[in-house]
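>>> What follows is a predicted structure for the sequence shown.
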Amino acid sequence: MGEDMRGVGVAAKWPPVIVMVISQVAMGSVNALVKKALDVGVNHMIIGAYRMAISSFILVPIAYILERHQNFQRKIIPKITLRLMVDHFISGLLGASLMQFFYLLGLSYTSATVSCALVSLMPAITFAFAFIFRTEKVQNLKTQAGMLKVMGTLICISGALFLTFYKGPHISNSHSHIESLPHNNNNNKTKNWLLGCLYLTIGTLLLSLWMLFQGTLSVKYPCNFSSTCLMSVFAVFQCALLSLYKSRDVKDWVIDDKFVIGVIVYAGVIGQAMSTVATMWAIKKLGAVFVSAIMPISLFSATLFDFLLLHTPLYLGSVIGSIVTIMGLYVFLWGKKKETEASRMNNEDQNSNNDKDSTRSPPV
C-alpha cells in the first residue's frame, strides 16, 4: 500500500515537470524569434505593448473562471482599493514595461542565448537583494546552506561577467545577417555587445526587484491570475509611453510584416500568458526551488533555435559563460534545498516537542 502511494506521488510530479520543460523550450524559442523580429527594425516597446495586450486578453477569462467564479461564494477575493491599483501599477512597471524596455533593447544588441544566460542569474540576484534589504538574515549565511547560496551567487556573477567581457572566437560556421553588413565594424559590434549585456543585466535586476515586490503584493492580493492580468493591463499603457523613446510616428504601430505579427502573437500567448500560468501552476505543485532548477532549459533551447534556425554564430565566451552561470545556479539551488530541508526538520522537531508537552501529565 505504501509503495503504491509513493508511486502515485512520484507520478503526480510528472505532469508539472513536463509542462515546465515544454514551457521553457517555448520561452527559448520566443527569445530567438523576438530577436529576429527586432532585427527587422520594429520598435521594441511596440512589440512589448502588443505582447502585454495579448496576454491581458488571454488572462481575463482565465482569471474569471479560476478565481472569480470558483471563489465567489467563499468571498476570499479582496476588494480593489486605490493602494492595490498603485501596487499593480508598480508591479507592471518593474516586471513588465521597464523590464521589457531594457531586456528587449539588450536582446536587439546581443542574442537569445546571452539573454537567457543573464536571466538565469535571477535567483542569485534576488538573493543578493534580499540580503541588502535585510529579508535574508546574516546568521543564516554562516550555515552550510547559506555558504552554498553565497558561493552559487558568486559563481553566477563570474559567469555573467565572463559572458559579457569575453566574446571569443566563433565555434560555428554560421553567421548572422547583421554581422555581414558593412557598417557593422568590429568596434561597433563590441560596443553594442557590451551595451546589450548591460541592458539585459538591468532588465534582470528589475525582474528580481519585481519578484521581491510581488512577494508582498501576493499577500495583500492572493489572486495570481487576476493580479497578473491587472499588471499586464497597466503594462500595455506603460509600454506605449516608453515606445516614444524610439519613435513617435503612429504608422510604426501598423505592422505589415506577417512574420513579425506571428512572432508578437506567439510571444503574447505562449511567452507571456501561458508561460505565466504554467509557472504558477508548477510552483504550486513542485515548489519554487524545483521550478527554478528547470528554468535553465530555456537557455539551451534559445541556443539551439539561435544556431539551427536563425543562423546566429556561437561564440566561445557565450558557451563558457553560460555553463559557468548554470553551474552557479545549481550550487545556489543546492543551498536553497538544504535550507528548506533544515527549516522543515526544525518545524517537525518543534511540533514534536509541543505534542510531548501537551501530553505530559500536570504536576500533583
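Perfect, thanks for sending it.

>>> For the rest of this, base every contact and every neighbour count on C-alpha atoms.
Fine.

>>> Look up how far residue 316 lies from the spatially most central residue of the chain.
Geometric centre of the chain, nearest residue: residue 119, 6.6 Å, by C-alpha atoms, centre = their mean. Here residue 119 is placed at a distance of 19 Å from residue 316 (C-alpha to C-alpha, to the nearest Å).

>>> Take this one as well and set it beside the first:
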Amino acid sequence: MAGKYKPFLAAIFLQVGYAGMDILSKAALNQGMSNYALVVYRHAIATIVMAPFAAFFDKKVRPKMTLSIFFKIMLLGLLEPVIDQNLYYLGMKYTTATFATALYNILPAITFLMAWILRLEKVNFRSIRSHGKVIGTLTTVAGAMVMTLMKGPVLELFWTKGSINHEAAAKNGTGLHDSIKGGIMITIGCFSYACFVILQAITLETYPADLSLTVWICLVGTLEGTIAALIMEKGNAAIWAIKWDTKLLTAAYSGIVCSGLSYYIQGMIMKQRGPVFVTAFSPLCMVIVAFMSTFILAEQMFLGRVIGAIIIIGGLYLVLWGKSKDYKSPPSPLIEAGKVGSGKNEKEGSDHEAITVDEDAQEKIHSSIV
C-alpha cells in the first residue's frame, strides 16, 4: 500500500520545491540578476551535483548513446532549461511571483491536450472520467484567462493590513499591459515545458537511465543556455558576477532541487502514471507561493486573481479526478478468467466493455492495488 502513495508524495514534494524557487527567484531578479545567467548557473550546479550519482547508480542500466537519443537530449535541453525557464523568469519580471505561478497552472491542460494528440493519454467520450478530464482542461484555461485579464480590488489580508511595504507593493503591482505581456511569455513557456515533459516520457522508453538522462539534460541546458545568454545580453560580462548572497542561493537551490532532483523525480513518476499526472499538482505550488509572497515579497493580492485561482483549482481537480479513476478501477474478473481460459472465452470476453483497457493499463492498476 505504501507504494501506492509514492507518486502523490513525490509530486507534492516537487511543488513545494518549485514554490521555494519562485520566491527566491523573484527576490534575485528584483536585485538585478540576469535571468539568462540564473539559468546557466542553475544547470551548471545541477550537473556537478547529479553527475557522481549518475556515474555510480546507472552503471548497469545506462544504455548505449545513439544519434536519435542524443538529438532528443539536445531538444530537451533547449525546451525546458533555455526556452521555458527564461520566458518564465521574464514573465515574472513583468508581473509577480504569485501571478506567474498561478498562470502556470495551464500547464496540465496543455500537457493533457498534447498527450491526447500523441495518444499517450486515452479519452473515451462515453466515459464519465474522460468528461472530467476534458471539462477540467477547459475550466483551467478559463481560469488562467481570468487571472490574466481581471484584476479587481486589492485584498487586505489580516497579516498584512497596516504593515505592508507600500514601496515594494507599488513595485510589485502590475498594470494590464505588463500582465498581458508577462502572461504571453509564461504561456509560451508552459507550452515549451509541456513539450519537454512529453519528450522526456518518450525518451525514457529508449534511455531508461533516469539519473544519467537528468545529467545530460542539465549539461546540454548549461551549454545552450550560455549561448543564449551571450546572444541576448550581447556579451555583457557584468551579468556573470555573483557573490555569497541571494543570487547564489537561488542558483544553488533551483539547480539542485528544481533541476537535478526535479527532472529525476518526475521521470520516475512518469514511468508509473504518465506525463499528465506529473503536471496535475501545479495548483499546490500556486497556493504556497501566494501565501509566502505576501510575507516575503510584500506582493498585493487582488480579487480577480483569487477568483481565477479558484476556477483553476476546480478545473484541475476534475482533471486529477479523471486521472485517478484510471488507476482505481479494479481488474475485471472477465479479463482474469480470459487469461486462464480457452481462446473461445477470450473472444467472448473481448465483447465486454470492461476489457477495453489494454494489458499495460491492467498491470499498472494491479501494481497500484498491491
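The structure has been received and is ready for your questions. Quick caveat, the model's predicted, so the values are computed rather than measured.

>>> Please state their TM-score.
TM-score for the superposed chains, counting by TM-score structural alignment, normalised by the length of the first structure: 0.83, backed by 338 aligned residues with a C-alpha RMSD of 2.8 Å.

>>> Excluding residues flanking it in the chain, which one is nearest the residue nearest to the centre of the first structure?
In space, not counting the residues next to it along the chain, residue 119 of the first structure is nearest to residue 204; the distance is 5.7 Å by C-alpha to C-alpha, 6 or more residues apart in numbering.

>>> contacting residues for the aligned residue in the second structure for the residue nearest to the centre of the first structure?
Taking TM-score structural alignment, the alignment pairs residue 119 of the first structure with residue 104 from the second structure. Each residue near residue 104 of the second structure by C-alpha atoms under 8 Å, 6 or more residues apart in numbering is listed here: 186-187, 190, 282.

>>> how about the helices of the stretch 1-150 of the second structure, start to end?
Remark: helices of the stretch 1-150 of the second structure, listed N- to C-terminal, are 6-30, 35-57, 67-77, 85-94, 97-103, 107-117, 128-149; assignment by DSSP state H, counting those that start in this stretch.

>>> Which stretch of the first structure is the last one matched to in the alignment?
Here helix 128-149 of the second structure aligns to the first structure at residues 144-165, judged by TM-score structural alignment.

>>> any idea how far that stretch is from the chain center?
Averaging C-alpha positions (C-alpha atoms, centre = their mean, to the nearest Å) puts stretch 144-165 of the first structure 18 Å from its chain's average.

>>> Name the residues of it that come out as buried.
By neighbour count, with 16 or more other C-alpha atoms under 10 Å as the criterion, the buried positions of stretch 144-165 of the first structure are 145-160, 162-164.

>>> on average, how far is it from the matching bit in the second structure?
Stretch 144-165 of the first structure, aligned to the second structure and superposed, deviates on average by 0.7 Å (mean C-alpha distance after the TM-score superposition for the first structure).

>>> Could you find the counterpart of residue 251 of the first structure in the second structure?
Across the two structures, residue 251 of the first structure finds its equivalent in residue 238 of the second structure, going by TM-score structural alignment.

>>> Relative to residue 227 of the second structure, how far out is that match?
In this structure, residue 238 of the second structure and residue 227 of the second structure are separated by 16 Å, where distance is defined by C-alpha to C-alpha.

>>> Pick out whichever of those two has more residues nearby.
When residue 238 of the second structure and residue 227 are compared for neighbours, residue 227 comes out ahead with 16 against 11, by other C-alpha atoms under 10 Å.

>>> any idea which element the counterpart of that one in the first structure lies in?
Applying TM-score structural alignment, one finds that residue 227 of the second structure aligns to residue 241 in the first structure. For residue 241 of the first structure, the element it lies in under DSSP states H and E is helix 224-242.

>>> Quick one: list the elements packing against that helix.
When contacts are defined as 3 or more C-alpha pairs under 8 Å, 6 or more residues apart in numbering; DSSP states H and E, helix 224-242 of the first structure packs onto helix 44-63, helix 82-92, helix 98-109.
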